[in-house]
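**Q** Need coordinates for the following:
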Amino acid sequence: MIAEAYAYGMKMHEGQLRSSGEPYFNHPIAVALLLAEQKLDDASIITALLHDVIEDTGSTWSEIASRFGNEVATLVDGVTKLTNLELSSKDNAQADNFRKLLMAMSKDVRVLLVKLADRLHNMRTIRHLRPEKQKRKAHETMDIFAPLAGRMGMQWMRDELEDISFRVLNPDGRKSIIRRFIKMRSESGDVIARITEDIRTVLKQANVEAEVFGREKKPYSIWRKMEEKNESFSRLSDIYGFRIITNSPVDCYLALGAVHKRWAAVPGRFKDYISQPKSNGYRSIHTTVSGRDGKRVEIQIRTHEMHTVAETGVAAHWSYRDGVRFENPFAVDPFKWLATIAERFEHGEDSQDFLEHVKMDMFQDQVFCFTPKGMVVKLPRGATPIDFAYAIHTRIGNSCVGAKVDNSRVPLWTKLRNGQSVEIIRAEGQRPQATWEDMVVTGRAKSAIRRSLRDERKATWIRLGREIARVALSRVGKESTDKALDTAARRLSLNDRDDVLAGLGSAELTGHDLVGALYPELLRDNVLPTLDDNASPVVIGLESGQEGRPAPCCNPIPGERIVGIATRGKGVMIHAIDCAELVEVEDEPVRWLDLRWGPGHDRADHEVRIEMIMANGTGVLGRICTLIGEQRANIVDIRFLDRKPDYFRLFIDILVRDMEHLTNVLTAIDADSDIAEVHRHRAAAPVQNRTTTD
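**A** You can find the predicted model right below:
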């Protein structure tokens, strides 16, 4: 089957060339070779040979299925769909596409293994692309594919993908690291060979049979440590890495004892991932010691089986030996993480949150903390007691009011360390605070906090929306009943009446929308008082046949001194006498008309926008809306400009009779203790151009 796939792929790609000028089919061969080196199954290798035939040739899913079976056809189709995702997009499409990528993986993780091998070979030959495309692909690889390879446990692939991307994105930085390595070797000789021999001697004396390997860290790994620790190259302590590969877990601990007996361990640099494996199946002991000449060196100790998982990760779950599936006892089920991710974000998370949280889950290292009863809780590096609380249960996180770490009370923003015991202090009735979102690092905690805050805001919006609905319907002689709101929900394609009220309270809907959904004929008959674009206010001073319209820049109302400016084709624009726009026509007195308001303006049908800054507290906005109603002014629209943990800044459009009426409204609002500032807002954009009015 592999030979047939080879022949079929070569035939389909015949005559096609890569950017380098070489035959295109060299690429599928290289991808298949990468998977064969990882001892993957036949279907994966065949998929690698055919992974571009649907996209780049005349081949179809049906033809591949008839020749190679449905399994291969489905895998090829999955890889094709991943290839077509624009993962490097900077807008929400990146998040949506990343979600699709993970969902495709969840059906068969081999799709991802083929795609990662495809990306690795493309990165190895990236120099043949245009510079701008190289940078785009490098950013995409650094953001998405390298951490995905790491999360799947394929550390060797992650290292190479990051290093190639680093070479494209920061060639000078990479060259600087390499030059320093060369200089260091010339000054101190082959340190790796000497330390490797020292470790072998120590293990032999302890009767531990093991293999020992040494290496310099990758340039990007060194650069990242320099950035994280804000240290120069010369001050970094762990630029060398050594691995001890033993025959059994017992030998791992014997080797650890021998190493620590010979060299001093560096405090705080010990991690036992054998007793507490990482979630991607990684097992190893990490320790840093002061070795030869006082140089700090990092040593990893693991068994051969653990080493296989550490190198190939999820691929170890699919590996074959002599055609027989090889079950590695240390390989994790590749679907567990995907199932956890899918479960975590099933409660209405938007795509941007999904991307943010999955990236966190891929990038973060782990710390292990304990509950007072001794249960181990795995958290990412930088996690706080709030993350700990949500990791146990959402209910515990929501009701958290404090924490004790190792029996000492600590602030909730404290970063937890390995081995600490954490006790959460709770209080019934406590709700998550908006500031918590900046304190936590886990996707689970962020998601729960946002959901709780959203639910709390929705309750406030519903209370406010109920008042807006009452006012809007009363103006057309109708009553706001539950049945009416249920009917509006169906007409507006919303779930229920609460969604209608929340939409009104959050300014996503207006009273105009509500009335239009229930009584569209009333809108057609112009029953609702609106500010008609073509309506002429009753003013004195217009000549016969002239049409006057309020200028959108100042939107004058009765009680203000006004002036008319004649405009070609637009009649007369009526401005307040203090309007800043009048400066532009002060040298054209012939266009000016002396106007004043006529009698009869006793209806509240002049629209004014007020801007206010108010405390973010329960019931504040509802109270302000009640104040406006008590002053016999109607709310037309509400729009939030800023939502902060302690205050809101918003626009409220209201209908008033005149300046005296507006002054009364502003005075009543300003007297409220939760209002920091309130004033009339001269619209920067034409008020009459709004898409909705009440």
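**Q** Every contact and neighbour count from this point should use C-alpha atoms.
**A** Noted.
**Q** Next secondary structure after the longest helix that the chain contains?
**A** In the chain, taking DSSP state H as the definition, the longest helix is helix 443-474. Counting by DSSP states H and E, the next helix or strand C-terminal to helix 443-474 is helix 482-491.
**Q** So what touches whatever helix or strand comes next after that next one?
**A** Sequence order places helix 497-505 as the next helix or strand after helix 482-491, per DSSP H and E. If you take C-alpha atoms under 8 Å, 6 or more residues apart in numbering as the criterion, helix 497-505 is touched by 458-466, 468-469, 482, 485-486, 488-489, 494, 509-511, 638.
**Q** Geometric centre of this protein: which residue is closest?
**A** Centroid-nearest residue in the chain, with C-alpha atoms, centre = their mean: Glu356, separated by 2.8 Å.
**Q** List the residues that contact that one.
**A** Here Glu356 is in contact with Gly443 (criterion: C-alpha under 8 Å, 6+ apart).
**Q** Please identify the helix or strand for it.
**A** Secondary structure assignment for Glu356, by DSSP H and E: helix 351-363.
**Q** Now do that helix and helix 443-474, the angle between them.
**A** 170 degrees (axes from the mean of the first three to the mean of the last three C-alpha atoms, to 10 degrees).
**Q** Which strands and helices lie in contact with the helix or strand that helix 351-363 is followed by?
**A** The helix or strand immediately downstream of helix 351-363 is strand 366-370, counting by DSSP H and E. Judged by 3 or more C-alpha pairs under 8 Å, 6 or more residues apart in numbering; DSSP states H and E, the packing partners of strand 366-370 are strand 376-380.
**Q** related to what we said a few turns ago, how close does the residue nearest to the centre of the chain sit to Ala95?
**A** 8 Å (C-alpha to C-alpha, to the nearest Å).
**Q** again with Ile126
**A** 25 Å.
**Q** on that earlier part again, buried subset of the contacts of helix 497-505 as a PyMOL selection?
**A** One line in PyMOL is enough to select the buried ones among the contacts of helix 497-505; burial here means 16 or more other C-alpha atoms under 10 Å:
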select buried, resi 458+459+460+461+462+463+464+465+466+468+469+485+486+488+489+509+510+511+638
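**Q** Please provide the structure for the following sequence as well, for comparison with the first:
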Amino acid sequence: MSAQEPTAMTASPEQRLYEQLNGILGQYLDPVHIDLVCQAYQFGAKHHTGQFRKSGEAYICHPLAVAISLAEMRMDVHGIMAAILHDLIEDTDVTKEDILNLFGDDVAELVDGVTKLTQLNCKTQAEAQAENVRKMCLAMTKDMRVIMVKLGDRLHNMKTLGVMRPDKKRRIAKETLDIYTPIANRLGMNRIRHQLESLCFQAMYPMRYRILKNAVKKARGNRKEIVETIIHSLNTRLQQLHISCEIHGREKYLYSIYKKMLTKNLSFSDIFDVYAFRIHCDDVDTCYRVLGIVHNLFKPIPGKFKDYIALPKANGYQSLHTILIGPYGVPIEIQIRTHQMHRMSESGIAAHWLYKSDDEEHSKSKTRANEWVRDLLEIQKTAGNSLEFIDNLKIDLFPQEIFVFTPQGNIIKLPRNSSVVDFAYAVHTDIGNSCVSARIDKHLVPLQTKLENGVTIEVITASWARPNPLWLNYVVTNKARTGIRSYLKHFKQQEAISLGRRLLEKELKDMGKSLVDISQLMQQQLLLAVKLESIDQLYEEIGLGNKMPFLIAKQLNQTDISAVIKLDDTETRKETPLTIKGSEGMVVTIAKCCRPIPGDPIVGYFNPGKGIVIHHHECRNSTNERKKSTNWLEVEWSDDASGEYPTEIRLELLNQPGTLATIASTISKMGSNIENVIITDQDGRVSVDLITLTVKDRVHLANIMRQLKKLFIVLKITRTRG
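**A** Reported below is the predicted structural model:
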């Protein structure tokens, strides 16, 4: 035995790896090409001498492991050489020119494409990562083998994460899931994608991975008999019809099980009750014949059939998918494809090197991949910076997300169906809290507008604006939902405190006292009696209608603060009306049954937990409530009441073309806005319409009605109240 062929016992780890690589290359490369690989190995080993990975093994073991992964895909000689040399430029004093002179332009460009940018003037790690991915993708547009080497490199790095700190493991795993597994999926390289996803899952959630792995192992034993029964049934029926196929029980990947449990909120047993099989046929016609046979053998579940042969996925994946009800009532998932489709689904674009062929499907797959790569080149040309490029790349890799621009050109990532409000809160909580409308690509739009990929959004804010509870109906991001709820809760609390103080002050004034007269000791005794911690909490409870201000004031007027006050039905009290300014917000609401407006005689009712509801004095709904003397209070509009108030008018109109437009135009000219229109009765000549519009006060409403009466189309007009 020569010195170049050490025994397995004496060989170093790197020598054993090289022998393994040599064995695989001998199956498909010419001896001349194997010699070139040997030269690359010797050059790499020489320059990596003295370098070790954190695991303690010689550094050259890593490039050899990457080369073995690519050799298993039947990568060509230049790709294998680039895999062995891929870390030289970054980690040694070897330059691109050195590689170019020794191994040629092809290998040098591949190595350079995989090499990270070391001298980057980046402010953050995210920028550095984005710049590296951008460079790699640009190199990929010139040669697809760049991404193959990079995926092989990332796969071995993920396999050897064990020695890293937990936080670094999670960071690398997240980066892999964000960028590399979607690229592998986009290129149809499912074998590498599944390996990467499994390793990422293990690195990010080791406990969940271990529990799920044990659960799968335990469940597998119970499934063996059912799997064998199903395979036997399928084999028997296919043999009876003289159809030659291969049937494989398909093991579900741990990460896909975990993801499905998470996204669909399913238990492990719900997912693992599905028995999965693949049937590999010789040609497409046989695939469709087999589909008919399995549908006759077991009952198909409606809506669960997908034909990816006639309509391949974007990455070139082809197969027939169907779900059936098998023996014992268990669901069976079956994928039917040709042998070649299976090779394509496992290797994707790598199948071009794995199986040298001029086959139409191979060329289609390569064409799709090249088209996507050309799209990347377009993205690169239009992207302003590396972060923008990476976000644009993710748009393609994650179609369930959208990416939109701020006027400054910054990119904001949002879920699909996000609204302008979601965007505003994503920029900053203060912008979300004060937004009133927006411009999308310079066109004015309302806040509920759903956003599309690539648009530029300018949010219009106002100092007086505040979040509207209705926004919760159409926002989709957690940040927006949390921001709106937090603001409304705080705002309502402040309003309740302010109103509660006013109400208590009013009641004490009616008794000839003031809050100034109430000593600190009396306040503390009262808080102890009502079981509250601060005076602000007491004001809030009063403002929300949970505590009656008259009773609290009466307690403060007693010599014994702790005495329980009960108001007798026959007891009367001096009543000074509470002034309503219209700016009290959420704790003072206008009743929808009678819609009072400034100038109307009004009465207020305490609605526990919500504050005061303002009714018209003559509202029919208030008759019963007014009998409960503790539940209502006298209120009146302030002379300078502000805001716009909805009210409803009933119109009898001539039924002719343009009538409604004339009415709307007249109302608009009078400075009012129509909120709703209901046509209650209509015949050939007359229609009865109920119009809800906003007004400032009774004078404003009277002016609008006066103008409407002048129109010949208006036969009768009245204001509706309850």
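**Q** returning to what we had before: the longest helix of structure 1 versus helix 497-505: what angle between them?
**A** Going by the same axes, to 10 degrees, helix 443-474 of structure 1 makes 80 degrees with helix 497-505.
**Q** roughly how far is helix 443-474 of structure 1 from the heart of the chain?
**A** Offset of helix 443-474 of structure 1 from its chain centre (C-alpha atoms, centre = their mean, to the nearest Å): 23 Å.
**Q** thinking Gln523 of structure 2 is in contact with Ile535, fair?
**A** Yes: counting by C-alpha atoms under 8 Å, Gln523 of structure 2 does reach Ile535; the two are 7.4 Å apart.
**Q** now stretch 262-271 of structure 1: how far from the chain's centre is it?
**A** For stretch 262-271 of structure 1, the distance to the chain centre is 37 Å (C-alpha atoms, centre = their mean).
**Q** which residues in structure 2 does it align to?
**A** Across structure 2, the stretch matching stretch 262-271 of structure 1 (TM-score structural alignment) is residues 297-306.
**Q** List the contacts of the matching stretch.
**A** Outside stretch 297-306 of structure 2, the residues touching it (C-alpha under 8 Å, 6+ apart) are Leu234, Arg237, Leu320, His321, Thr322, Ile323, Leu324, Ile325, Gly326.
**Q** OK, contacts around the second one?
**A** Residues touching Arg237 of structure 2, when contacts are defined by C-alpha under 8 Å, 6+ apart, comprise Ile293, Leu297.
**Q** Which residue in structure 1 aligns with it?
**A** Per TM-score structural alignment, Arg237 of structure 2 is aligned with Val202.
**Q** The fourth one too?
**A** Taking TM-score structural alignment as the alignment basis, one finds that His321 of structure 2 is matched in structure 1 by His286.
**Q** cool, and Leu187 of structure 2?
**A** When structure 1 is aligned by TM-score structural alignment, Leu187 of structure 2 is paired with Met152.
**Q** Quick check: that match touching Ala316?
**A** No: if you go by C-alpha under 8 Å, Met152 of structure 1 and Ala316 don't touch, sitting 10.2 Å apart.
**Q** Can you report how many residues lie near the aligned residue in structure 2 for Ala73 of structure 1?
**A** In structure 2, the residue matched to Ala73 of structure 1 (TM-score structural alignment) is Ala108. A count of nearby residues for Ala108 of structure 2, using other C-alpha atoms under 10 Å, gives 24.
**Q** Now do the same contact list for Ala108 of structure 2.
**A** Counting by C-alpha under 8 Å, 6+ apart, Ala108 of structure 2 has contacts Ala82, Lys96, Glu97, Ile99, Leu100.
**Q** returning to what we had before: give me the number of residues near the match of His321 of structure 2?
**A** For His286 of structure 1, the neighbour count with other C-alpha under 10 Å is 19.
**Q** Quick check: which element contains it?
**A** strand 285-290.
**Q** got it, and Glu187 of structure 1?
**A** Applying DSSP H and E, one finds Glu187 of structure 1 within helix 171-188.
**Q** Give the buried residues for that helix.
**A** Those would be Arg174, Ile177, Phe181, for helix 171-188 of structure 1 by 16+ other C-alpha under 10 Å.
**Q** Just the buried residues of the next helix or strand after it, please?
**A** The first helix or strand that comes after helix 171-188 of structure 1 along the chain, using DSSP H and E, is helix 191-205. Neighbour-count burial for helix 191-205 of structure 1, counted by 16+ other C-alpha under 10 Å, picks out Val191, Ile192, Ile195, Thr196, Ile199, Arg200, Val202, Leu203.
**Q** And stretch 114-127 of structure 1, by the same measure?
**A** Val114, Lys115, Leu116, Ala117, Asp118, Arg119, Leu120, His121, Asn122, Met123, Ile126.
**Q** Which stretch of structure 2 lines up against it?
**A** Mapped onto structure 2 using TM-score structural alignment, stretch 114-127 of structure 1 covers residues 149-162.
**Q** For the matching stretch, give me every contacting residue.
**A** Contacts to stretch 149-162 of structure 2, defined as C-alpha under 8 Å, 6+ apart, come from residues 55, 62-63, 65-67, 69-70, 79, 82-83, 114, 169, 173, 176, 180, 184, 192, 195-196, 199-200, 203.
**Q** Please, a ChimeraX command that selects the buried ones among those residues?
**A** A single ChimeraX command selects the buried members of those (16+ other C-alpha under 10 Å):
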select :62,63,65,66,67,69,70,79,82,83,114,169,173,176,180,184,192,195,196,199,200,203
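**Q** Could you tell me which of the contacts of stretch 149-162 of structure 2 are located in helices?
**A** 62-63, 65-67, 69-70, 79, 82-83, 114, 169, 173, 184, 192, 195-196, 199-200, 203.
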